[in-house]
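>>> Curious how this folds, go ahead:
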Amino acid sequence: MASSAKKRKSLDYYIKGKKPHSIGESLLKPCILSAAKFVLGEESAKKLSKISLCDSTVKFRIDELADDIKIQVVEKVKHSPFFAIQCDETTDVSQCSQLLVHVRFIGNETLEEEMLFCYPLETSTKVDDILAVLSYFFDENNLPWDKLVGICTDGAPAMIGSRSGFITKVKKKNSLAVGTHCIIHREALAAKTLPVELMDSLNAVIKIVNLIKTSALNTRLFAQLCRDIGADHETLLFHTSVRWLSKGNMLERFSELKDEVEVFLENQMKFNLLALLHSKDFGVSLAYLVDIFEALNTLNRKLQGRQSNIICHYDAIRAFIAKLDLWKYRILNKNTASFPHLDEALKGKELNKNVNESIRIHLDILRNEFLRYFPDIQEERPEWKLIRNPFLTDVSNVPEVLQEEFLDMKHNSSAMDDFNNLSLEKFWVKYLPMYLDLSQLALRVLVQFSSTYLCETRFSTLVLIKSKYRSRMFVEADLRCALSETTPGIKNIVAKKQIQQSH
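Coordinates of the predicted model:
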């Protein structure tokens, strides 16, 4: 067991470490030979020196491992009753567009998620190019289009166009496939709008942060000032529009270092920016912005993560909209208990009428934007109630063709015990053989992706692997080995090898 664990740990280091292929020859092998010579002697070191760890050999082995993983994943997808995909594209360091596709399917008594492929788009990134790459992979690996039940994209016009979008063209191959606009992207878009007064405060913060952060000298001076004062932090944070949490994090850090920022601006004689900090209602507006973006970040984090489903995500969105109604009601009654930073900034004083109106308008805007980006959020879907808890669902809310099967499950005491002890996905997968039609109804919903979270997070790995020093490499094999949850069948790979005989 110990030997097996060591081998697995070594394998994880090589194929999941995302290191350059030359690291074996340039670093690992000299260390191994030096240690072997010291511990085991010259003869053992000579034998070990015959092991090939050059970059071409390492790349060849990575390709073999990736091919084995790919075969395993494709076979599991084929054996699944249905599957769903999420796809997104990004431009790598060599200005080549990479299309990354992840798949979710039924396997090993639950729903599994794996990278399906990562192919470069050699020319344009139009709908036809994306569809051609996907079709090529499906045809090459004999994946059936009629088992594809869901496609999740980032919501770009090329993806969701009603006439010529990617999802529209996929539906021509399977009309039952459901297209989904990434729920995290929609949440981020809904949170963008601000009233003029609050936008002015936000822009003032961004302007001051940029002054300090874009200058190396100012960054060092500000860090030294924070150390001298004994502040909890030494740096401010940049705001990046494309990063989901950055605006809230930037505002929170600025609020924590507001006194230090004032001292720094005064020392640097930036009195115009200092005037912005001392302007009427700036402190109160900043406190509200910190609170509301902290709430939005909390929502965003709930929408992130693996093994999530659209039912849980819609529940989180509904809860947030309900909170907006509560917050608006409290603000109208001059109650700021929902906003701790704002409550502390007021220090018992009554909220200014202008700021009160700005907050009320913003809460109204947020609610309207969420309803615009989630037009179906208020709809009651009977099948979701059934999926969430079949034992609390009335038979009248179940389609007629499934009612008898549903009653069999509802009065199965063992199934009820399993429902209380297993995750939603594991429960429905377990009872798929016993209650086929009912379980398929549930799993067709649960298997669908509601966000492109996996693609977004895996792009970071892609950037790490395909750096400016390895800009010409075909990245799929390395990416598959680094990201896959499937263990390559090393014994099978080795068994197919033939030892080179001496001449």
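
>>> Only C-alpha atoms from now on, for both contacts and neighbour counts.
Will do.

>>> gap between the helix or strand containing residue 298 and the chain center?
Assigned by DSSP states H and E, residue 298 belongs to helix 282-303. Computed by Cα atoms, centre = their mean, to the nearest Å, the chain-centroid distance of helix 282-303 equals 20 Å.

>>> on contacts alone, who are the packing partners of that helix?
Contacts defined by 3 or more Cα pairs under 8 Å, 6 or more residues apart in numbering; DSSP states H and E place helix 282-303 against helix 183-190, helix 196-213, helix 246-256, helix 310-332, helix 340-346, helix 353-373.

>>> Now with 7 Å, please.
Where contact means 3 or more Cα pairs under 7 Å, 6 or more residues apart in numbering; DSSP states H and E, helix 282-303 is packed against helix 196-213, helix 246-256, helix 340-346.

>>> Which of those helices has the highest mean neighbour count?
helix 246-256 (a mean of 20; mean count of other Cα atoms under 10 Å).

>>> Same question for the helix or strand following that helix: list its buried residues.
Toward the C-terminal end, the helix or strand that comes next after helix 246-256 (DSSP H and E) is helix 258-267. Neighbour counts over helix 258-267 (16 or more other Cα atoms under 10 Å) mark 260, 261, 262, 264, 265 as buried.

>>> List the buried residues for the strand or helix carrying residue 425?
Using DSSP H and E, residue 425 falls within helix 424-430. Under the neighbour-count criterion of 16+ other Cα under 10 Å, helix 424-430 has 424, 425, 426, 427, 428, 429, 430 buried.

>>> With adjacent residues omitted, what lies nearest to the fifth one?
Take residue 428 and drop its neighbours on the chain: the residue closest to it by Cα to Cα, 6 or more residues apart in numbering is residue 439, 5.5 Å away.

>>> How far does the helix or strand hosting that neighbour sit from its chain's centre?
For residue 439, the host element (DSSP H and E) is helix 436-446. Centroid displacement of helix 436-446 relative to its chain, using Cα atoms, centre = their mean, is 25 Å.

>>> after that helix comes which helix or strand?
That would be, after helix 436-446 and using DSSP H and E, helix 453-465.

>>> Run the angle between the helix or strand just after that next one and helix 453-465 for me.
Per DSSP H and E, helix 453-465 leads on to helix 476-483 as the next helix or strand towards the C-terminus. Taking axes from the mean of the first three to the mean of the last three Cα atoms, to 10 degrees, one finds helix 476-483 and helix 453-465 inclined to each other by 120 degrees.

>>> and this one, so I can compare the two:
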Amino acid sequence: MKPSHLQRHLTTKHAVLKDKPEDFFTRKRDALYKRKSTIQSCCTPTAKAQEASYRASLRIAKAGKPHTIGEQLCLPLAKEMTKIMCGEKAAKQLHLVPLSNDTVSRRIGAMADDIKKTLIERIKIERYYSIQLDETTDVADLANFMVYVRYEHDGAAQEDFLFCQPLETRTTAEHIFQLLDAFVQENGLKWKKCVGVCTDGARAMTGRHSGVAARIQQVALEMRWTHCSIHREALAVKKMPDDLKSVLDSAVKTVNFIKARPMQSRLFQVLCDEMGSEHVQLLLHTEGLSINVFDVEDKINTMLKKLELFEIKVKAGDVSAFPALESFLSDNELTLDDGVRDNMVAHLVSLRQQFRQYFPVMTKANSWMRSPFSMETSELPKDLTVAEQESLIELSCDETLKPAFRKQSLLDFWIKQQRIPCPV
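A predicted model of the protein is given here:
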């Protein structure tokens, strides 16, 4: 401001101060700056304390601990450690961190709402998304419906947990679809963007006319259903000869008996220690969804060829592919019984048949997607226009894209390419 304006303001608005010396105004200025510093020093720790409260609440949630642990254990422990390492003054600063039971609960709820809002907004702005559905029962016999979502974000495929809600009454296809549709409508998502649904083979999910997949197909016309690969592997190894299945059933009953009570588990551990066993704990499951995911064609083919090799070896009386059996026969000076050998061969043959049933031979129609740089002209997809086929040929001959193809997943590579406009 101009000095004349300042002088006029002082004379008209603060006439009682116009005759004060310069030192008076200097002291007023210094006092004002000190007051600002005091206010800032009081507010800054509060902001930091709030951030610390959120971070502590996040760790409590990730660890699955009760909310009371923050006030009862975490905060007192942090104060003691800070007092020892940094002194009493630094430890007193931790008194500003709110970690009560209700506070931790609110913090976790706020973070969950923020994550949900961010995820929903991401899905809304993208062109497509796909979902994976699973209905399962927890240890309290409560049916839960879980949904995972895959979508494109920042040029890459992103997978996130979308929501989990209890099925309080029935678990029919109609109830499951209503729960899913209510979530979609409530959060402003669009069914027409849903291009894929993955489920297990349960009738409620895959019924041709009234299953969840069929109901989704009515509102998402471009949706394609796929069978969960983990569930397919579980089904593929489910069937076995009766003689082998009886052994597995006995093992399952034994595990269930030992795990039924904590005391039996402890006695079993003592027994294993006395016998010098390498392992002293039993798994909580013996069958189901704990098999490795073979989601690549070459892994399936490798498994099938190994099963064929095992079959040939067992027929010849060679059990070196089964170290536990080979060690048992060697230690007890036994030979492989013909009946056991026939059962093993029958099981290996059945495994190959079941795997091929649930994982059929992949056709050559889409080989250009899996290996675009080794594609022949005759393998070009027939449903593309000439301009699109020319663009695909140019891509297959582009040496600069090969390093990116080797470093990225197949899905991420094609997501990046679809962002590049095709030449006309």
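
>>> what TM-score comes out when they're superposed?
After superposition, the two chains reach a TM-score of 0.75 (TM-score structural alignment, normalised by the length of structure 2), with 366 aligned residues with a Cα RMSD of 3.3 Å.

>>> which stretch among the helices and strands packed on helix 282-303 of structure 1 comes nearest residue 435 of structure 1?
The closest of those to residue 435 of structure 1 is helix 246-256. By Cα to Cα, the value is 45.9 Å.

>>> What are the contacting residues of the closest one?
If you take Cα atoms under 7 Å, 6 or more residues apart in numbering as the criterion, helix 246-256 of structure 1 is touched by 236, 237, 238, 239, 240, 290, 293, 294, 297.

>>> Out of the residues you listed, flag the one nearest to residue 137 of structure 1.
Nearest member of the contacts of helix 246-256 of structure 1 to residue 137 of structure 1, counting by Cα to Cα, is residue 240, at 34.9 Å.

>>> Burial check on the closest one, number of neighbours?
11 (other Cα atoms under 10 Å).

>>> got a list of what whatever residue of structure 2 lines up with it touches?
Counting by TM-score structural alignment, residue 240 of structure 1 corresponds to residue 285 in structure 2. Counting by Cα under 7 Å, 6+ apart, residue 285 of structure 2 touches no other residue.

>>> And for residue 220 of structure 2?
Residue 220 of structure 2 neighbours (Cα under 7 Å, 6+ apart): 191, 192, 194.

>>> So what does it match up with in structure 1?
For residue 220 of structure 2, the residue aligned by TM-score structural alignment is residue 174.

>>> One more: residue 133 of structure 2?
Checking TM-score structural alignment: residue 133 of structure 2 goes with residue 87.

>>> That match falls within a strand, correct?
Yes - assessed by DSSP: H, G, I helix; E, B strand; the rest coil, residue 87 of structure 1 belongs to a strand.

>>> how near is it to residue 118 of structure 1?
Distance of residue 87 of structure 1 to residue 118 of structure 1, computed by Cα to Cα, to the nearest Å: 10 Å.

>>> So if I had to pick from these two, which one is more boxed in?
When neighbours are counted by other Cα under 10 Å, residue 87 of structure 1 and residue 118 differ, and residue 87 comes out ahead with 25 against 22.

>>> Give the closest residue to that one in space, chain neighbours not counted.
Closest to residue 87 of structure 1 by Cα to Cα, 6+ apart is residue 101, at 4.4 Å.

>>> isn't the one you found right up against residue 115?
Yes - if you go by Cα atoms under 7 Å, residue 101 of structure 1 and residue 115 touch, sitting 6.3 Å apart.

>>> Comparing these two, which residue is more hemmed in?
residue 115 (26 against 22).

>>> Need the counterpart of that one in structure 2.
Residue 115 of structure 1 maps onto residue 161 in structure 2, by TM-score structural alignment.

>>> For the nearest residue in space to its match that is not next to it in sequence, the count of nearby residues, please.
In space, residue 161 of structure 2 comes closest to residue 148 once its chain neighbours are excluded; the distance is 4.5 Å by Cα to Cα, 6+ apart. Using other Cα under 10 Å, residue 148 of structure 2 is surrounded by 17 other residues.

>>> quick one: which helix or strand includes residue 148 of structure 2?
Per DSSP H and E, residue 148 of structure 2 falls inside strand 143-153.

>>> mean per-residue distance, that strand to structure 1?
Compared with structure 1 after fitting, strand 143-153 of structure 2 deviates on average by 1.4 Å (mean Cα distance after the TM-score superposition for structure 1).

>>> residues making contact with that strand?
Contacts for strand 143-153 of structure 2 (Cα under 7 Å, 6+ apart): 123, 126, 128-137, 157-168.

>>> which residue lines up with the residue nearest to residue 161 of structure 2 in structure 1?
Checking TM-score structural alignment: residue 148 of structure 2 goes with residue 102.

>>> Could you check how far its match is from residue 320 of structure 1?
29 Å.

>>> before we move on, back to that, format the contacts of helix 246-256 of structure 1 as TSV; extra columns: distance to residue 253 of structure 1.
Output for the contacts of helix 246-256 of structure 1, formatted as TSV (distance: Cα to Cα, whole Å):
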residue	distance to residue 253 of structure 1
236	6
237	7
238	10
239	11
240	14
290	9
293	12
294	11
297	14
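
>>> of all those residues, which two lie farthest apart?
Largest separation among these by Cα to Cα: 236 and 297, giving 18.0 Å.

>>> which residues touch residue 241 of structure 2?
Counting by Cα under 7 Å, 6+ apart, residue 241 of structure 2 touches 343, 347.

>>> That one maps to what in structure 1?
Going residue by residue (TM-score structural alignment), residue 241 of structure 2 aligns to residue 195.

>>> ok, now how distant is residue 345 of structure 2 from residue 35 of structure 2?
Counting by Cα to Cα - residue 345 of structure 2 and residue 35 of structure 2 are separated by 88 Å.
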